[in-house]
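1. A predicted structure for the sequence below; I have some questions about it.
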Amino acid sequence: MSEAKKKLRVTQVRSLIGTKREHRACVRGLGLRHVNHTVEVEDTPAVRGMIRRVSYLVKCEG
């Protein structure tokens, strides 16, 4: 039986207007499209790094 993957709920809380191109790319890579949009993503080191980079734009719940 395979183990269930841990998920993180990520919500975009600030607009992308005026942010760096790399930060906008990270938010889009997480699957977020607009303010108050919430997605569930797998808890991997790559995703955690993306969340850390744009922590001022998103809210993360374990």
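-> Yes, it's here.
2. for the rest of this, base every contact and every neighbour count on C-alpha atoms.
-> Noted.
3. doesn't residue 59 fall inside a strand?
-> Yes: checked against DSSP: H, G, I helix; E, B strand; the rest coil, residue 59 lies within a strand.
4. which residue packs closest to it, ignoring adjacent ones?
-> Beyond its immediate neighbours in the sequence, the residue positioned closest to residue 59 (Cα to Cα, 6 or more residues apart in numbering) is residue 11, lying 5.1 Å away.
5. let's bring in a second model and compare:
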Amino acid sequence: MASLKIKLTKSKIGRKVGQIATIEALGLKKIGQTVIKEDTPQIRGMIKKVCFMLDVEEV
């Protein structure tokens, strides 16, 4: 299965509660932090919700 490399590029400060929860559910805590997740519909939906705060790359 394919993987996605997800990097947080913008701050969580001042965002809506749902957006902060989504970022934390992806495992991101700090700006510049990167995680690798499997490419599933659930992860794609989370990315879509906060896409303006992330850089996503297929690995």
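-> In hand now; what should we look at? All values reported here derive from a predicted model rather than from experimental measurement.
6. the residue nearest to residue 59 of the first structure against residue 37, yeah?
-> Yes: contact criterion Cα atoms under 8 Å: residue 11 of the first structure and residue 37 qualify, at 5.6 Å.
7. sorry, back to before: tally of neighbours for the equivalent of the residue nearest to residue 59 of the first structure over in the second structure?
-> Aligning on TM-score structural alignment places residue 11 of the first structure opposite residue 7 in the second structure. By other Cα atoms under 10 Å, the residues close to residue 7 of the second structure number 19.
8. how much does the helix or strand where residue 7 of the second structure lies stray from the first structure?
-> Using DSSP states H and E, the element containing residue 7 of the second structure is strand 3-8. Comparison of strand 3-8 of the second structure with the first structure after fitting gives an average deviation of 0.2 Å (mean Cα distance after the TM-score superposition for the first structure).
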